[in-house]
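A.B. asks: coordinates for the following, if possible.
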Amino acid sequence: MDVGLIGEVSRSSILQRFQKFGGKRFIQFSQVRMDHSMIVVTKRQHISVVQRRAMYEALLQASDSGELEKGAISTVASHFSVSKRTVSRIWHLAKSQTDHGLPVDLSSNLAMVVGRKRVQVDLNQVLDIPLRRRTNIRSLANCLNVSKSTMHRRIKEGALRPHTNAVKPTLTHENKRARLEFCLSKISWSLSSQIPTFHDMFNVVHIDEKWFYLSKPSRRYYLLPSEDEPLRTCQSKKFITKVMFLAAVARPRYDASGNEIFSGKFGIYPFTRLEPAKRSSKNRVAGTLETKPILSVTKEVTRSWLIEKVLPDIRDKWPGGQLGPIFIQQDNAKPHIDVNDIEFLEAASRDGFDIRLSFQPPNSPDLNVLDLGFFRAIQSLQEQEVLGTIDELVHAVETSFERMESQQLNNVFLTLQTCMKEIIKVQGGNNYQIPHIGKNRLV
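C.D. replies: Model (predicted):
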């Protein structure tokens, strides 16, 4: 309620003066009366549909053949703490509807009248705005000549959708042909059903390298309003400690009952070496062995890690009963050795195994399960740890690798098959979206 002093003026003049001084900004008023040379402005009471229906039913009980008993309106108005005029209006509205054979509808007719009016935005103009001007809400709102809040509401309503665009490798005509041939080579035709199906890929081991960092330049936290913001510091954001890891995985296997036979994980191997400390410090004395990352991974280093680490784990963990050659699929990075490398072929043929190297098509990270999603899943677990040294980083990555469930790895292989299917559709290109197939619901 807002009260002020004024002389005797008309009701319309009172409303105009009240609006002029900002009264409409704070309350909606339906009644202005004079009381001893004072303006008394009462706030409009909102009556819900349920309350309107309850008033109408109470009036029906106090009526006989459509005629209200004496004093019924006053009684109902006093019971619901509303004016007699409001009750009378509800009764006459319902009676008029029943007299015309219409169902009683007591909903408010002010739904599209009161409140702030919706700002009209012609979203068809968005197509004429260059993409470079549609990278943030401020720029887009400026081009459409509307406020940022209006633009934000349209996005929340779904009229506009945010899209994060990632840069993809440029593909030449030869790249597209190689990708298409690679995907078609993974398909087999059944003579009985004439339906093409993908190979199970049980004899393919995917290997790849990835940098894992001790910390990230920017991280997102969710804090309480009263909570202090964390302070993270480092000497330089350009030289955050990092270690490269080589991972080797294959497709998991299950028996007829769904029990895991083989997890598909051979191992993840850091490119590190032990070096004696050159001088003493508060943390260790001179000569103490320290873990140092290998920042320059050459072909010699890659060959050594394959022969000394990857091949022994494949021979130890490979499930029994598998016949035929085993292919280690790698990308076309310069540190990777050739498929006819003599030292590797000699080590790969030991103990009755036939292990071979193969290259995936150039510029095709979407054809390797590690790049496709498994590395990111490992990294999401590793980033939840508090790390301070290289040894802690190595332990966190190896622990995260072991914690990953085999079902998640199998899901990435299913995603790989959907990518191959889309690559065939676009004739070897990479201009496609990975479809959702509900992998967790597949039997």
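A.B. asks: C-alpha only now, for contacts and for neighbours.
C.D. replies: Fine.
A.B. asks: ok, Phe18 - contacts?
C.D. replies: Phe18 is in contact with Lys24, counting by CA atoms under 8 Å, 6 or more residues apart in numbering.
A.B. asks: give me the number of residues near the closest residue to Phe80 other than its chain neighbours?
C.D. replies: Leaving out its chain neighbours, the residue that sits closest to Phe80 by CA to CA, 6 or more residues apart in numbering is Met55, at 7.7 Å. Neighbour count of Met55, defined by other CA atoms under 10 Å: 20.
A.B. asks: run the chain-centre distance for the helix or strand encompassing Met55.
C.D. replies: Of the helices and strands defined by DSSP states H and E, Met55 is found in helix 49-61. A distance of 48 Å separates the centroid of the chain from that of helix 49-61, by CA atoms, centre = their mean, to the nearest Å.
A.B. asks: next structured bit after it?
C.D. replies: Assigned by DSSP H and E, the successor of helix 49-61 is strand 63-64.
A.B. asks: which residues touch that following strand?
C.D. replies: Residues outside strand 63-64 that contact it (CA under 8 Å, 6+ apart): Glu69.
A.B. asks: buried ones in the helix holding Met55, by neighbour count?
C.D. replies: For helix 49-61, burial by neighbour count (16 or more other CA atoms under 10 Å) applies to 52-53, 55-56, 58-60.
A.B. asks: another for comparison:
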Amino acid sequence: MERLINLNSKKSLTNEQRQAIYQRLLQESSNGKLRKGSISDIANSYAVCTKTISRIWGRGKLHVNEESMVDVSLKKSKSVGRKKKQINLGEVKGLPFHRRSNICSIANSIGVSKSTLHRRVQEGALRTHTNAVKPDLTEANKMARLEFCFSKINRSLSNNDSTFDDMFNVVHIDEKWFYLTKSSRRYYLVPGEDEPLRTCKSKKFITKFMFLAAVARPRFDASGNEIFSGKIGIFPFTTLEPAKRSSKNRVAGTLETKPILSVTKEVTRTWLIEKVLPAIRAKWPQGHTGPIFIQQDNAKPHININDSRFLEEASRDGFDIRLCFQPPNSPDLNVLDLGFFRAIQSLQEQESLGTIDELISAVQVSFERMGSRELNNVFLTLQMCMKEILKVRGGNNYQTPHIGKGKLERQGNLPLQIDIDENLINEVGSYLGL
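C.D. replies: Predicted structure coming up:
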């Protein structure tokens, strides 16, 4: 039985193992003869067939008899088995992008099997790419983006180590819809496990809420301890309304949370004055001097930077808080759109939600769970994106750059600001006519 197990194992030996086996066989031999049971013992210890050990011993004795150097390495050629079927990468590259959206389409177009193409993807001959639609930019948009990024550069007196602004005085705000559930979700099940059943009245009208989020760049002391988390707050656009009639869940008159589905300028002004400004005054680190800018996009519900009611409230308690706009069609210039919203949503979707209040609680808890260091990394990514925007002269035809922030942080080399080459600054300055 033991021999049958060894025969079926089909374990291959490396050349180093074969050489070690031969040396052990020499130790077990006397006058060219092996001790009884040596081959079986060695075969069991390496989990191989006894014939394999016998062949190694036979080849070793043959070399000794020929007085040549003993070589018991495997004699198989380096390329064995069925030959790999090659694909013409030039033929794949010649296909239009809309024919390269899945393996089946590519395989049919170039005349190979799906399994062959799938193996080439696993080997890295072809790479997968998820393509997101980006805003269509006009020339005016590109110039506005270019001027905005150029204005964030701190020019060095020596003209050798210019960097982007540290952005400690900017609060980024934006709105986002969060849904009670998604129409399609992926789960990983064990064999035989029942598939989950999820139901709703209509997939077109899944319960959703809009939230207004506000974040600033975190601050740390010289030892790396957090001074300011940067998380100002996330505020749902909701209102409390009494129930008009009784149901099995509540009696008439019970206050219920209802979404504000139409966010107007008046609603935005109210949320800024009653929620965002008090949160900034309560959480902003002490000792800050100079104005604090609230950066918003160009959505129609956003109020003007000279709104009288906002300016009156923004100057209270010794604060100087101002509004400013980011360039049009530029979600990549807001840290919330750049990555922080996705991180919050990823955490929120890990919760099982059944009611409106559970959704609001899950979003707010996810917002608080996000670490300040992750938020700081998004600010560094924003500066890297600004650098790329300068390179492409205001466009958005660039890949989001990565500098290995996690590794740099572990090494203690994470920069506070991203450096920018002086030649690039001069080129962009000339392009802008500055």
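A.B. asks: quick TM-score on the pair, please.
C.D. replies: The TM-score (TM-score structural alignment, normalised by the length of the second structure) is 0.83; 395 aligned residues with a CA RMSD of 2.7 Å.
A.B. asks: ok so, going back, same list (the buried residues of helix 49-61 of the first structure) but as a markdown table, adding distance to Arg161 of the first structure.
C.D. replies: Listed next are the buried residues of helix 49-61 of the first structure as a markdown table, based on distance: CA to CA, whole Å:
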| residue | distance to Arg161 of the first structure |
| --- | --- |
| Arg52 | 40 |
| Arg53 | 41 |
| Met55 | 45 |
| Tyr56 | 46 |
| Ala58 | 49 |
| Leu59 | 51 |
| Leu60 | 51 |
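A.B. asks: out of these, which one sits closest to Pro319 of the first structure?
C.D. replies: For these, the minimum distance to Pro319 of the first structure (CA to CA) is 72.3 Å, reached by Arg53.
A.B. asks: just give the closest residue to the counterpart of that closest one in the second structure, not the sequence neighbours.
C.D. replies: With TM-score structural alignment as the criterion, the equivalent of Arg53 of the first structure in the second structure is Gln19. Of all residues not flanking Gln19 of the second structure in the chain, Val72 sits nearest, at 6.2 Å (CA to CA, 6+ apart).
A.B. asks: hang on, Glu175 of the second structure in a helix?
C.D. replies: No. Counting by DSSP: H, G, I helix; E, B strand; the rest coil, Glu175 of the second structure is not part of a helix but strand.
A.B. asks: wait, what's in contact with it?
C.D. replies: So Glu175 of the second structure contacts 210-213 (CA under 8 Å, 6+ apart).
A.B. asks: please report how far it lies from Leu382 of the second structure.
C.D. replies: 18 Å (CA to CA, to the nearest Å).
A.B. asks: ok, now Gly111 of the second structure?
C.D. replies: 44 Å.
A.B. asks: more neighbours: these two, which one.
C.D. replies: Leu382 (21 against 9).
A.B. asks: helix, strand or coil for the counterpart of the more buried one in the first structure?
C.D. replies: Using TM-score structural alignment, the partner of Leu382 of the second structure in the first structure is Leu416. The three-state assignment at Leu416 of the first structure reads helix, by three-state DSSP.
A.B. asks: surely Leu416 of the first structure meets Leu367?
C.D. replies: Yes. If you go by CA atoms under 8 Å, Leu416 of the first structure and Leu367 touch, sitting 6.4 Å apart.
A.B. asks: show me what Arg3 of the second structure aligns to in the first structure.
C.D. replies: In the first structure, Arg3 of the second structure lands on no residue (TM-score structural alignment).
A.B. asks: before we move on, what SS does Arg3 of the second structure have?
C.D. replies: helix.
A.B. asks: the one 4 residues further on now?
C.D. replies: Secondary structure, three-state DSSP: Leu7 of the second structure is helix.
A.B. asks: burial check on it, number of neighbours?
C.D. replies: 16.
A.B. asks: can you check the one 5 residues further on too?
C.D. replies: Neighbours of Ser12 of the second structure under the rule other CA under 10 Å: 13.
A.B. asks: kindly report the same for Lys76 of the second structure.
C.D. replies: Lys76 of the second structure, neighbours per other CA under 10 Å, totals 7.
A.B. asks: same deal with Ile39 of the first structure?
C.D. replies: 20.
A.B. asks: doesn't it belong to a strand?
C.D. replies: Yes. Assessed by three-state DSSP, Ile39 of the first structure belongs to a strand.
A.B. asks: the helices in the stretch 301-434 of the second structure, which residues?
C.D. replies: Along the stretch 301-434 of the second structure, counting by DSSP state H, counting those that start in this stretch, helices occupy 308-314, 335, 341-348, 356-369, 372-391, 405-411, 422-432.
A.B. asks: which residue ranges of the second structure form strands?
C.D. replies: Assigned by DSSP state E, the strands in the second structure fall at 29-30, 33-34, 153-154, 163-164, 170-179, 208-216, 219-220, 226-228, 231-236, 238-242, 255-259, 292-296, 321-325.
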